[in-house]
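1. coords below, sequence missing:
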């Protein structure tokens, strides 16, 4: 019975998260816009989102409960991106209008001609969407611009770096996320306190930008948001997922390493006055991709933290060779079995505070204690 209750709870929570984006239209259907958190600098900002055409909710469906969530999930599955919609974004005195592509996505690159306030990091932009035969839609989106105190940018992988995924175990991953106790959810022990320490810096006041990249598609955006909130990991501000764009002519999504490298190049250009830390894992191509970045951007990458996710001697030897190749640079590649080793190096290099280091040690120890007591 306990197992049945747990699985019932899992299904209900997962369904509610998947249905959440559909609640915004109050069941009316029609045109709907879903913007993702934006980011930028005092020179330019970037916002991405998608415009959908979706079905209305039947009058017989209740406003709340599992039946409503199930109906909304069905609406989500069958909704379609709306091409050619006009998307106007306004931030302060800055404004730009773009059109959605054939899949309904829009990309706003807005040069900042009217300065933004420097005493806040999160700005709210207005979005107005119009399309032929549809009622105009108004919404807002949060945009993160690092404050002057920011001295570093952190770019981190998500899959098997922040959270254990096991690509072949997605259902088990979701079960752990929504059912298991916090320390058994998919986050690695100490990850929350480590990323909080990196966000605050050595002064505990830095508010550094932390940018996360995943191999997953934009369709899992809400689930990753829920994961970050449940595990107290800084949202940082943005999740960069992939637009898979699968079709009969292109049956496979774009390679993950190309997606990651393009993101890093973009971030280093955007925050051209800030050094960078890169975080990844040993199971994919992160060490190789990051090492190339170090060579292509001399002096910009201060540290590479690689979480060891397997015990493959050949893989460890390959990473050691990369570390040796970087010996003549000012970037150190650290292969770490847990968050404590990363935090100790970061503290020694003055990237995090002593308080942040102690928080990581405390959380890792507590997590191992709780796991052992089960």
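-> Cool, got the structure. Everything quoted here is computed from the prediction, not taken from an experiment. Numbering: from 1, shown residues only.

2. could you use CA atoms for every contact and neighbour count after this?
-> OK.

3. got the end-to-end distance for stretch 318-338?
-> Here the two ends of stretch 318-338 are set 19 Å apart, with distance taken as CA to CA, to the nearest Å.

4. ok, residues contacting it?
-> Residues from elsewhere that reach stretch 318-338 (CA atoms under 8 Å, 6 or more residues apart in numbering): 189, 282, 287-288, 291, 294, 298-299, 301-309, 342.

5. what subset of those is buried?
-> 189, 282, 287, 291, 294, 301-309, 342 (16 or more other CA atoms under 10 Å).

6. wait, which of those is closest to residue 88?
-> Using CA to CA, residue 301 is the member of the buried ones among the contacts of stretch 318-338 that lies nearest residue 88, at 36.0 Å.

7. which residues in the stretch 151-300 of the chain form helices?
-> 170-178, 191-200, 221-230, 256-270, 286-296 (DSSP state H, counting those that start in this stretch).

8. same question for the stretch 1-150 of the chain.
-> With DSSP H, counting those that start in this stretch as the definition, the stretch 1-150 of the chain shows helices at residue ranges 2-19, 66-78.

9. of all those, which one is nearest residue 210?
-> Shortest separation from residue 210 across these is recorded for helix 2-19, at 23.9 Å, computed as CA to CA.

10. show me what counts as buried in the closest one.
-> 10, 11, 12, 13, 14, 15, 16, 17, 18, 19.

11. count of residues packed around residue 361?
-> Applying other CA atoms under 10 Å, we find 20 other residues in the vicinity of residue 361.

12. give the contact list for it.
-> Taking CA under 8 Å, 6+ apart as the contact definition, residue 361 lies against 190, 340.

13. and what of the one 3 residues further on?
-> Remark: with contacts taken as CA under 8 Å, 6+ apart, residue 364 is in contact with 189, 190, 339, 340.

14. helix, strand, or coil at it?
-> Of the three states, residue 364 takes helix under DSSP: H, G, I helix; E, B strand; the rest coil.

15. gap between the residue nearest the centre of the chain and residue 340?
-> In the chain, the C-alpha nearest the mean C-alpha coordinate belongs to residue 239, at 2.3 Å (CA atoms, centre = their mean). For residue 239, the distance to residue 340 equals 24 Å [CA to CA].

16. verify the contact between residue 72 and residue 19 for me.
-> Yes - in this structure, residue 72 is within contact of residue 19 by CA atoms under 8 Å, at 5.1 Å.

17. any shared contact partners between those two?
-> Joint contacts of residue 72 and residue 19 (CA under 8 Å, 6+ apart) do not exist.

18. nearest residue to residue 163 other than its sequence neighbours?
-> Nearest residue to residue 163, sequence neighbours excluded (CA to CA, 6 or more residues apart in numbering): residue 187, at 4.1 Å.

19. put this next to the previous one:
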């Protein structure tokens, strides 16, 4: 079937039959074929516009939140353009309430670099981005939820990497996966819903997202809840200040995308995470629940006292982190105990 025939077939779908038809095809390949690549797309502008109009405007009301998320994901694989931006905006603004939140979480758990943050901040024109963020804010004001967004660093927080001396480089800390699972499932209106856990790192995305995908692949086999990754750039790797700035930018974007939720941050003391966490609590106001810092580098004296006075909680191992989370009301006793058992089963010394 040629791209023109595929477009004609989609346009001819009877009312109520478009979604079943889309479900039976490779949507990303079909969209790419009809819209064209960076070269052939120069000659398929009319077809691209017709496709976007069909899926995002004329027939969007027939599509479920899941299918609308698939359409957005397929569109954002294409080269950025005003037409694509308007189509994505139309899809995102076509829903309200619970269905809109469902679509947000689906877009935030695609398993690749094209998550919700990427589409809103990298694929939309400034005007379309402003409209989408305004819609998100309005929906959050109308429907606040108790869900807990968990923001987590990776290096020296999930894996021993840079400053850790007690564990082999690259090893996963005993109990960290279990803690993230319990936090994710214990404070979500829909436990294990995709997209509640976000890893915030200064690691660069790299060309075509290759380094970020490498980071995702390194997390994929750990048994973690569904999650997304917000990365940095090569320019953010040189100083603690630049690392801090990128992580805070990621946080500000996260809050703009999920303003209805509470949040917590888990990081380490090896780079700028204590300062990042303190600023997160300041910016997040009443939505900031906790900042837990894995102490791989000692923080002492006035610096520690000032951070603790600002709400930062330090821990050495993840059994201690589980106890802190329980004290803060983020874990119930059975959840805490499952983390303690996981640490003990791994043979790590209890703290």
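-> Nice, I can see it. What you see is a predicted model, and the numbers here were worked out from it, not measured in a lab.

20. just send the helices of the stretch 1-150 of the first structure back as CSV, with distance to residue 157 of the first structure too.
-> CSV is the format used below for these (distance: least, CA to CA, whole Å):
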stretch, distance to residue 157 of the first structure
helix 2-19, 23
helix 66-78, 27
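
21. count of neighbours near residue 118 of the second structure?
-> Here the neighbour count serves as a burial measure; for residue 118 of the second structure (other CA under 10 Å) it reads 16.

22. same deal with residue 113 of the first structure?
-> Residues lying near residue 113 of the first structure (other CA under 10 Å) number 13.

23. next: residue 273 of the first structure.
-> Residues contacting residue 273 of the first structure under the criterion other CA under 10 Å number 12.

24. returning to what we had before: out of the helices of the stretch 1-150 of the first structure, nearest to residue 121 of the first structure?
-> The closest approach between residue 121 of the first structure and any of the helices of the stretch 1-150 of the first structure, judged by CA to CA, belongs to helix 2-19 at 27.3 Å.

25. list the helices and strands the closest one packs on?
-> Counting contacts by 3 or more CA pairs under 8 Å, 6 or more residues apart in numbering; DSSP states H and E, the secondary-structure elements packed against helix 2-19 of the first structure are helix 66-78, helix 170-178, helix 221-230.

26. next, the angle from it to helix 66-78.
-> For helix 2-19 of the first structure and helix 66-78, the angle between their directions (axes from the mean of the first three to the mean of the last three CA atoms, to 10 degrees) works out to 50 degrees.

27. hmm, who's touching helix 2-19 of the first structure?
-> Outside of helix 2-19 of the first structure, the residues within contact range by CA under 8 Å, 6+ apart are 66, 69-70, 72-73, 76, 174-175, 178-179, 222-223, 226.

28. now which of those would you call buried?
-> Listed as buried from these are 69, 70, 72, 73, 76, 174, 175, 178, 179, 223; burial here means 16+ other CA under 10 Å.

29. still on that earlier bit, residue in the second structure paired with the residue nearest to the centre of the first structure?
-> With TM-score structural alignment as the criterion, residue 239 of the first structure lines up with residue 229 in the second structure.

30. now that match: closest residue in space that isn't a chain neighbour?
-> Counting by CA to CA, 6+ apart, residue 199 is the residue found nearest to residue 229 of the second structure once chain neighbours are left out, at 4.7 Å.

31. measure residue 178 of the first structure to residue 4 of the first structure for me?
-> Here the distance between residue 178 of the first structure and residue 4 of the first structure works out to 14 Å (CA to CA).

32. correction: the previous question concerned residue 303 of the first structure.
-> From residue 303 of the first structure over to residue 4 of the first structure (counting by CA to CA), the distance is 46 Å.

33. now do residue 315 of the first structure
-> Distance of residue 315 of the first structure to residue 4 of the first structure, given as CA to CA: 41 Å.

34. make TSV from the helices and strands packed on helix 2-19 of the first structure and add distance to residue 115 of the first structure to it.
-> Compiled in TSV, those are given as follows (distance: least, CA to CA, whole Å):
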stretch	distance to residue 115 of the first structure
helix 66-78	38
helix 170-178	41
helix 221-230	30
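
35. so what's the residue count around residue 134 of the second structure?
-> As a measure of burial, residue 134 of the second structure has 15 neighbours, counting by other CA under 10 Å.

36. what's the answer for residue 19 of the second structure, then?
-> As a measure of burial, residue 19 of the second structure has 19 neighbours, counting by other CA under 10 Å.

37. what lines up with it in the first structure?
-> Under the alignment (TM-score structural alignment), residue 19 of the second structure pairs with no residue of the first structure.

38. name the element residue 19 of the second structure belongs to?
-> Using DSSP states H and E, residue 19 of the second structure maps to helix 18-23.

39. name the nearest residue to the aligned partner of residue 346 of the first structure in the second structure, sequence neighbours excluded.
-> Taking TM-score structural alignment, the alignment pairs residue 346 of the first structure with residue 325 from the second structure. Nearest residue to residue 325 of the second structure in three dimensions, chain neighbours excluded: residue 331, at 5.7 Å (CA to CA, 6+ apart).

40. got a list of what that neighbour touches?
-> Residue 331 of the second structure makes contacts with 182, 183, 186, 322, 325, as judged by CA under 8 Å, 6+ apart.

41. pick out whichever of these sits closest to residue 250 of the second structure.
-> When the contacts of residue 331 of the second structure are compared for distance to residue 250 of the second structure (CA to CA), residue 183 wins out at 20.7 Å.

42. dump the residue contacts of that closest one.
-> Going by CA under 8 Å, 6+ apart, the list of residues near residue 183 of the second structure reads 150, 330, 331.

43. now do the strands in the stretch 1-150 of the second structure.
-> Listed in chain order, the strands of the stretch 1-150 of the second structure (DSSP state E, counting those that start in this stretch) span residues 148-152.

44. if we can go back for a sec, save the contacts of helix 2-19 of the first structure as a markdown table, and put in distance to residue 145 of the first structure too.
-> Below are the contacts of helix 2-19 of the first structure laid out as a markdown table (distance: CA to CA, whole Å):
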| residue | distance to residue 145 of the first structure |
| --- | --- |
| 66 | 38 |
| 69 | 35 |
| 70 | 37 |
| 72 | 34 |
| 73 | 34 |
| 76 | 31 |
| 174 | 32 |
| 175 | 35 |
| 178 | 31 |
| 179 | 35 |
| 222 | 22 |
| 223 | 24 |
| 226 | 23 |
